[in-house]
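Student: need a structure here:
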Amino acid sequence: MAATVLLTGGTGFIGEYLTNILLANGFLVSVLSRSSRNNTDHITYYKWNPDEDYIDEEAITSADYVIHLAGEGIVEKRWTAKRKKAILESRVKPIELIYSVLQKKNKSLKAFVSASAVGIYGAETSDEICTENTPPANDFLGTTCQKWEGAVTKIESLGIRTAKIRTGIVLGRNEGFLKKLLPGFKMGFGTILGTGKQFLPWIHIEDLCGIYLKTIQDEELNGPYNATVLDKTTNETLSKTLANLLGYSIWLPKVPAFVLKIVLGEMSIAVLTGKRVSSEKIKGAGFHFQFEDLKTALSNCVS
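Tutor: All right, here's what the predicted structure looks like:
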C-alpha cells in the first residue's frame, strides 16, 4: 500500500507543487486545511485550526510522513509586534499541536520534515558562505528560525527522524518570490533595491520539492539542510537578468535604502540584506540540482 504524506500548508504555492511531485512518485497525500474541501482519489483533506488548538486527529494517525510548510508570509505585512508574534506562532504552534497528538496516540512516523529558512543566519550582508554549522543570528529572523527548528526537537524526542529544510527565495512560474516582482518588471519598471549588492540565495521550486522528496525517501537524511543554490547572485544580478529576459535594460534609478525603510519599516532588512549560503551538505547526500544557473531558472519561470 502506498505511503501517506501529510502536509501542513499544503494549499499554498509550495504545498500544491509538492503535492503533484509526491503523487507522481507514488505517494498518497493528505492536507490539513482550515476550510472544508472535497477529497479526491489521491488527496484527503482534514480540518484543523492551530489558533484554537484543534486538529482532526485522524490526519496524524493515518500519516506515514509529515511535511510542515505552514507559516505566515515573512514579507506580506509590516513587522508590528502583533505581526512578529503571528509569524512565529504560525510556524511553532502547528508543530506543538502535531506533537501533542503523536504523544497522545503513541503514534510514530517514518519522518517529520519541517520547512525553515536561511534567515536563521541573520539579516546582514557579507561575503561569508553560511553552512548548516554557522551559528544562528540573534535578530528577529534568526531567533524566529531557531524557535521554529527548536519546536521540531520535540518530535525528534519521540524517536522520529526529523529534517529541517532551510530555504532561500523560491523561484516559480508567476508564484513565490516572482509573483510580486514580475508585474512591475513586465511593464518595464524593473529596478534595483538599495545598493543591489545584497546576496539573494535562491532555489527553483522544482529543486526545492525534489529536496523534500529526497528527505522522505532517504532514511539517512536528518537535521538541517540548506535548500539554495550557492552562487554570487545579488539583488542587482537578479534584477538585471530578469529585465534582460523580458527584453529591456533597467533604466530606473536604484530605490534608496532609506525609502524602503520608510515604506516597509523594520521588514526592509529582509530585502536589503543577504548572505551566500552553501548547498554542499544536501549535494553530499546525493541530491542533484536541476537549476543552478540563474538565467536558466528565471527563463523557465517567465517563459
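
Student: CA only for contacts and neighbour counts going forward, please
Tutor: Noted.

Student: what segments of the stretch 201-303 of the chain are strands?
Tutor: Secondary structure of the stretch 201-303 of the chain (DSSP state E, counting those that start in this stretch): strands at 202-204, 223-227, 276-277.

Student: can you check the stretch 1-150 of the chain too?
Tutor: Using DSSP E, counting those that start in this stretch, strands in the stretch 1-150 of the chain cover 4-8, 28-33, 43-49, 54-55, 65-68, 111-117, 129-130.

Student: between the ones you listed, which one is closest to Leu182.
Tutor: Using Cα to Cα as the measure, strand 111-117 is the one of the strands of the stretch 1-150 of the chain that comes nearest Leu182, at 22.7 Å.

Student: so the closest one versus strand 223-227, what angle?
Tutor: Angle of strand 111-117 versus strand 223-227, following axes from the mean of the first three to the mean of the last three Cα atoms, to 10 degrees, is 50 degrees.

Student: quick one more, to check against the first:
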Amino acid sequence: MKNILITGGSGLVGRVLTKQLEAKGYTVAWLGRSPEKQRQKTYFWDPMQGELDVAALRWADGLIHLAGAGVADSRWTAARKRLILESRTKSTALLVEKMRDLPERPTVFIGASAIGYYGMDTGDRLLTETDSPGQDFLAEVVIAWEQASLEMRALGLRCALLRIGIVLEKNGGALKAMLQPPVAAPLGSGQQWMSWIHVEDLAALFVYALEQNLEGIYNAVAPTASTNAELTQLAAKAKGKPYIGIGVPGFALRLVLGEMAQMVVGGNKVSAEKTLATGFQFQHADLQKALVDLFKGGGSAH
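Tutor: Got it, this is the predicted structure:
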C-alpha cells in the first residue's frame, strides 16, 4: 500500500496525519474543493454537489475519511445542524457510490467518527465501544455517519472507524477555545469528564489502523479521561495563562451557545481498552505532559 487519499486533509488532524504518512514513505493526496489552492497534491470533489474526480479513487490504495463541518464552529441553527449531518453522510455516500463501479479502487477505508455517539452527557459511567448510543443531536449525527461509513464493507473494503474524543492541538479545536478568554475558567460544574487525545497520537492511530489491519470501531481517546476543571487548569498552566476555579455557569453558556452548550456542560468518560489491546502505544498518555508538549513547540506547526 503506497498511495493514501485523505478527505479533510487540510484540517488540524489531516495536516498532522499527512506529515506522519509522508515521513513513513507514503504518497499522500487530498480530496478538496479548491485543489489549485493547496500545495498538497489534491483531487477535486464537492460532496454537497455530488461531484468527485474518480481518478483520485483509481489512484488510491487506502482512503482516510476525515471530512465534516466543524461541530463547535458556530451556533446550531437548523441550517447549521443540517450541514453538520450532511457534510458527513453525503460525503461518505458519495465515496461509496463512486467506488461501486470502479475496478481499481482503495482496499482499505479508515473513517473518522466521534465519541458524541454515546450522547453529550453520560456522567461517570465508563463507556466502551459496545455501549448503546445516546439520543441527542450529536448521537444521531454519529449513528448516521457510522452507518454510511460501514457501507464500505459491502464493497469489500476493510473498514475501521475511530470514535474521536476531544483533540488537543494548540492551534485550534477545544484548547484554542478554552484558552481564548483573558482568564481560563472551568465550564459549568467543571466536574464533567473530558476524554481527550493529543493530535499526534490521533494521527498515529489512523496510521496504525491502516497498517495493522484493524477492523471495526475503536475509541480514539487517551487511556485516562480528565475533568473539565483539571484540563482547563493544566492547559492554562502549560500556556502561562491565569486560571480561576470558579466555573462559567451553565445558564450563561446556554444563553451564549444555545443547544450546543449541552456539549460543553456535559461530558463522557470513554475507555481506551479496546484500542490498547491492539498493541497501539500512546506517546502522550499523561495529560500534563501532553499539554506541556503542545505548548513547548510540540504538536503541529502550521
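
Student: where does the TM-score land?
Tutor: Superposed pair, TM-score by TM-score structural alignment, normalised by the length of structure 2: 0.94. Supporting alignment: 296 aligned residues with a Cα RMSD of 1.6 Å.

Student: if I pick the residue nearest the centre of structure 1, what's in contact with it?
Tutor: Structure 1 has Thr167 as the residue nearest its centroid, 4.7 Å off, counting by Cα atoms, centre = their mean. When contacts are counted by Cα atoms under 8 Å, 6 or more residues apart in numbering, Thr167 of structure 1 touches 115-118, 202-203, 208, 226-228.

Student: ok, now with 7 Å
Tutor: Thr167 of structure 1 makes contact with 116-118, 226-228 under the criterion Cα atoms under 7 Å, 6 or more residues apart in numbering.

Student: likewise for Ala160 of structure 2?
Tutor: Taking Cα under 7 Å, 6+ apart, we find Ala160 of structure 2 in contact with 109-111, 209, 214-217.

Student: need the buried ones from these selected in PyMOL.
Tutor: In PyMOL syntax, the buried subset of the contacts of Ala160 of structure 2 is picked out as below (16 or more other Cα atoms under 10 Å):
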select buried, resi 109+110+111+209+214+217
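
Student: from Ala29 of structure 2, how far off is the residue lying farthest from the centre of structure 2?
Tutor: Residue farthest from the centre of structure 2, counting by Cα atoms, centre = their mean, is Pro103 at 30.4 Å. Between Pro103 of structure 2 and Ala29 of structure 2 the distance is 20 Å, computed by Cα to Cα, to the nearest Å.

Student: please apply the same query to Trp196 of structure 2.
Tutor: Trp196 of structure 2 is 28 Å from Ala29 of structure 2, by Cα to Cα.

Student: name the residue in these two with the higher neighbour count.
Tutor: The neighbour comparison of Trp196 of structure 2 against Ala29 (other Cα atoms under 10 Å) goes to Trp196, with 26 against 21.

Student: what does the more buried one align to in structure 1?
Tutor: Residue correspondence to structure 1 (TM-score structural alignment): Trp196 of structure 2 is matched to Trp202.

Student: its match against Gly168, yeah?
Tutor: Yes - contact criterion Cα atoms under 7 Å: Trp202 of structure 1 and Gly168 qualify, at 4.9 Å.

Student: need the overlap of contacts for the two.
Tutor: Common neighbours of Trp202 of structure 1 and Gly168 (Cα under 7 Å, 6+ apart) are Thr228.

Student: so who does the match of Trp196 of structure 2 touch?
Tutor: Taking Cα under 7 Å, 6+ apart as the test, what Trp202 of structure 1 contacts is 168-170, 228-229.

Student: out of these, which is most surrounded?
Tutor: Neighbour-wise, these (other Cα under 10 Å) top out at Thr228, 29 neighbours.

Student: what do we get in structure 2 for that residue?
Tutor: That one, Thr228 of structure 1, aligns with Val221 by TM-score structural alignment.
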